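1. Have a look at this fold, sequence not included:
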């Protein structure tokens, strides 16, 4: 008994590891399948720990997983006998959604992922290994008007056409029947959708998947080379790509406006794409025609919506002209989307999820894509690039003919899709917000960036020390969470570049922390004009420049926002030998009041924080300020934090994370009606109490 268990445990481990490795290879190539698209499976046997008998099992990628990053925990494990027995109780295609809940009664063991809608396809097809993928070339055939004839022309009888059917139990039965009737076949083209292949071994299934994809790619390439004109038509005069610097400057100017429009129903994060594929598509004569047809593969339009918003102006249209036209087109898009919902919704359809576009195409500039987080926004853009490739391929070999609008609606507003959305984790406090933190490469700024990211914000980490900024951004989670930008806040050019970086990376900016600073500790008679100018340039002028450029973007977004000044208790307390620093902190404190009064009509709140004695981790204190203050107070530099703590009412040392917590308090939902406020974070300095 123990030998049998050991042997089968080893065989099972090998089968699962092969499946994971195969999945990772297939998922790593965007020509093979898109992010989180497709699924793979393996069948095998294992000793049932209850009966001691062999039981046949199916390991299949679970709901919401991604092939490229799949691990064993992302697999659903089901008893094959119970799964196949479901065919005997299947109530028919009109009630096939009920079968998803039945999969739970087929699960083996504990843990693992929830079974996906495609589980039936993998379990019912009589093959040890099955791949279902969404390659651009395969979908190009699947969405061609004569896709069935093309399948025969390209593959003969080795790949079989399966007419469009929404993913589900019936599609699994269809493919199983087609495979049984075509023993020579290695796979099939699913109309409007993708491909499925199978094999006796993991290696054979993978090889057949790649064979189908490469054969389709070669056929499309050959037909494209034979054409005398581009599948998307000629390039429209004046609609070609702008030079890179001009293109990205225009994109940065438009991004906050478009994000605000795309967030009419709910806040969104953005992603900008100016790849050659996109720039070529938006320059062509047939852009509006093909864009209106929308995408076809279910994975695509669930992310991109049924069609994009297409700007119909030439590349050299001014920003103001483009903004005006975008506003008109957005209103029209919302009307069309509402009409689409009204045409197809039934009494039991989920409520409309918002009528704003997920994809916006701008000739000469590129594509803006949107989602509830940065990854979703980026993936939506990647999926639309897939869709462009599909349209190009289909138009090269035939006519692009996506599935009918009514079928798209059935998937977009599918009860199962709605249930998946409802299962998603509750958003974090600052989800969908974009933060720009200056001086974020160390000390207080780093602590603020870390706290904001932990609460769900996307963060632009700005610092003169760009290497330090990159280290922080990478530690926060990389490009889907944070980006680094180098720059000097005393330079209007550099500050504009910081705000542009926020716009291009995440769509705009919502939350700005004026933290960059330095400290010059000298008596009045020792303070030089250069000391005075440097101190005021960095903190007074720098804060003004950052607030001005950020407010410009926030006003364009029309989504409100927060501007936080990291001021100081020295703005209200006359500390010794501190004239330049104290005066500029007082300047910052009054900027808070002035800007709160001016920007309130735009729902932009401006507040300040007055820390004191933040020694640990501080770049300012490490840069010489600590030594000078220690000399003033007659203590050792390493004891300065403790010295500051002992002179406070609470006798507690103030840490960078305490300041970060105050930033969160001011920018979170609990103080939504507060502006013009300064919060002391100094453990209690009575002489600095606000009056």
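-> Yes, it's here. Keep in mind that what you see is a predicted model, and the values were worked out from it rather than measured. Numbering: from 1, shown residues only.
2. For the rest of this, base every contact and every neighbour count on C-alpha atoms.
-> OK.
3. List the contacts of residue 434.
-> By C-alpha atoms under 8 Å, 6 or more residues apart in numbering, the residues touching residue 434 are 269, 457-460, 502, 506, 508-511.
4. With residue 196 instead?
-> For residue 196, the contacting residues are 130-133, 187-190, 209, by C-alpha under 8 Å, 6+ apart.
5. Tell me which residue is most central in this protein.
-> Compute the mean C-alpha point of the chain, and by C-alpha atoms, centre = their mean the closest residue is residue 375, 1.7 Å away.
6. Included below, for side-by-side comparison, is a second structure:
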């Protein structure tokens, strides 16, 4: 029977669960995934879940209890068997015999490995004993906004008893670790029969004998807290002290954010280049436009999962919504002092709280940036991390709203927050992160990316870690191309490269999606093969508009953004061997390609001082997989060479020195060489043609 909840989503599918049979691990994973699908219950990477089963010991063949729990760094919404750890429950509990107190916490994490049952286990997380020291078959540790609001409210313990009576336990804030597991165990012993435990300033523990019972228990507890908060908000009549200012209209907000993004990105990238994200949701606007913003925001967040991803506090911009922000230097003059002050305060926080063995201070720039009346920006090493940081701060806003409605919001003391942020175990986790890809932290815009060479270039840039804005004039091709990527990797923008307003709109989308642009690849093109007599003025204008004017307009707007960021950049123009070699029936196309090549050299000379590199990749004979060869161009080239269209790939392969067929992927590799390897080269031409002696540039 379907259950109805108002404040959480009931997602349990009886048919799906039945298909898993009595596989308790599969049911625990299923429960985890549907819990993680609701951001009101827990955010990406937040919380953890577990189950306990009876297994055969591989050495004694005896029945033993094994706990299966989310491993370190995982996400319950996408959790699979590869992401969990399997540990002997008894061995984990036996660690109580060697535990020497709070100062022994870090050593205990290493001892978890001595409890491993499943040799394919993910590394156990710091929360492992919190599950292992409780006796229940299925356990959820979640970070629902409503529960953290209760946990972060002044007099949280009294509030917990008021909401649930004696059915919920409560333990005060304590950094996650073995001792917190002992406190949970003690709380249960002192309160037998409770259905869960509220962790002060942290989150929620709930449990059940089956995966379904655990799931329902979690939802019911969260629903109860949500109902209580809703009633208090209704009773109080307003949140966050009421509205201080009105938001700009939606389109004006987007316009201001798009203009501001590259400037913010440049400032926030003073130590490490960042990718951006923007949101102006109703939840965000209610908070950032409120009277209590300047009181609550500096307090910081309460839940460790929140501030680890959002930093200790946001930066509030000192900009009025009425200000003209189109004049870059004027705006930077106002923004720089805000950033300098933020960095100073972060350094003071570090210096005041650090220990003798603390890791070195990390990047002091803000992660969350608030522009009252407009929206909220977040910046991180990649799009997913920036988006997730934004989502976590939205969770923090919900927590502040709820706690303020209940009694009064309280945040973690600065020292406690620092001890989490600069925990040696957290530092070790960061050091274990895989090396970043060559194009990580960079944003590319590729024209003509709906198929052929442009799509292959986008594929390569994404594979090497870049975020890519795919542009194309064909809506269907663009939609199909964008659908081939995972979330956060790309963004699509319809774009006619012959129209400045269309290009401006594409760059606006790049700014809003990722914060700016670092790599521009002009791949949009077409080919017309005709003799001088047969070439019409329309043919000539079309080639000049798309290939030459388009390249000019794309570069002009892109360079404006690159200069605002102050991070340098790359422009790669896809020209052709035909710009270097004179051939028959090719006057319009060859002339346009030659113009593209010389424009590259001119821009390289002009933009060098800004550390913007401009290079050309010259393909030749890219027939397989290229849209240019679908139609009259192929027929024209076949006619010029006196062969049939079907023989063109072999013809072009035979005429190059390597006798190779050139593919779109080969052109993509040439682009990657320009933007990912040759970081001290500009004004160059890379021929990707299998070797054409008459096209050698030197």
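-> Looks like it came in fine. Worth saying up front: this structure is predicted, and the values here are computed from it rather than measured.
7. just checking, what residue in the second structure corresponds to the residue nearest to the centre of the first structure?
-> Under the alignment (TM-score structural alignment), residue 375 of the first structure maps onto residue 384 of the second structure.
8. Can you verify that match is assigned to a helix?
-> Yes - using DSSP: H, G, I helix; E, B strand; the rest coil, the assignment for residue 384 of the second structure is a helix.
9. gap between it and residue 553 of the second structure?
-> Distance of residue 384 of the second structure to residue 553 of the second structure, computed by C-alpha to C-alpha, to the nearest Å: 30 Å.
10. Likewise for residue 478 of the second structure?
-> According to C-alpha to C-alpha, residue 478 of the second structure and residue 553 of the second structure sit 20 Å apart.
11. next one: residue 652 of the second structure
-> 32 Å.
12. Of residue 478 and residue 553 of the second structure, which one has the most company?
-> Taking other C-alpha atoms under 10 Å, residue 478 of the second structure and residue 553 do not tie; residue 478 has more neighbours (23 against 20).
13. if we can go back for a sec, now the match of residue 375 of the first structure: how far from residue 310 of the second structure?
-> Residue 384 of the second structure sits 13 Å away from residue 310 of the second structure, going by C-alpha to C-alpha.
14. swap in residue 554 of the second structure?
-> Distance from residue 554 of the second structure to residue 310 of the second structure, by C-alpha to C-alpha: 34 Å.
15. Please work out which residues of the second structure line up with stretch 497-507 of the first structure.
-> Using TM-score structural alignment, stretch 497-507 of the first structure corresponds to residues 505-515 of the second structure.
16. Pull the distance from the matching stretch to the chain's centre.
-> Chain-centre distance of stretch 505-515 of the second structure: 15 Å, with C-alpha atoms, centre = their mean, to the nearest Å.
17. which secondary structure element contains residue 597 of the second structure?
-> helix 587-607 (DSSP states H and E).
18. what's the average distance of whatever helix or strand comes next after that helix to the first structure?
-> Downstream of helix 587-607 of the second structure, the next assigned helix or strand under DSSP H and E is strand 612-619. For strand 612-619 of the second structure, the mean deviation from the first structure after alignment is 0.8 Å (mean C-alpha distance after the TM-score superposition for the first structure).
19. Specify, as a residue range, where strand 612-619 of the second structure falls in the first structure.
-> Aligned using TM-score structural alignment, strand 612-619 of the second structure spans residues 604-611 in the first structure.
20. got it, and stretch 660-672 of the second structure?
-> With TM-score structural alignment as the criterion, stretch 660-672 of the second structure aligns to 652-664.
21. Helices of the stretch 1-150 of the first structure, start to end?
-> Here the stretch 1-150 of the first structure has its helices, by DSSP state H, counting those that start in this stretch, at 2-27, 80-85, 98-103, 119-124, 136-142, 147-155.
22. Turn the ones you listed into TSV, columns for distance to residue 450 of the first structure and mean neighbour count.
-> Shown next, in TSV, are the helices of the stretch 1-150 of the first structure (distance: least, C-alpha to C-alpha, whole Å; neighbours: other C-alpha atoms under 10 Å):
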stretch	distance to residue 450 of the first structure	mean neighbour count
helix 2-27	31	17
helix 80-85	46	16
helix 98-103	40	17
helix 119-124	40	26
helix 136-142	39	32
helix 147-155	51	17
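23. Could you point out which of these sits nearest residue 297 of the first structure?
-> Nearest to residue 297 of the first structure, of all the helices of the stretch 1-150 of the first structure, is helix 136-142, at 7.3 Å by C-alpha to C-alpha.
24. Just give me how far that closest one sits from the chain centre.
-> Using C-alpha atoms, centre = their mean, the mean C-alpha position of helix 136-142 of the first structure is found 26 Å from that of the whole chain.
25. Superpose on the second structure and give me the mean offset of it.
-> Per aligned residue, helix 136-142 of the first structure averages 0.5 Å (mean C-alpha distance after the TM-score superposition for the first structure).
26. against the second structure, where does that helix fall?
-> With TM-score structural alignment as the criterion, helix 136-142 of the first structure aligns to 145-151.
27. Next, residue 378 of the second structure: secondary structure please.
-> Secondary structure assignment for residue 378 of the second structure (three-state DSSP): strand.
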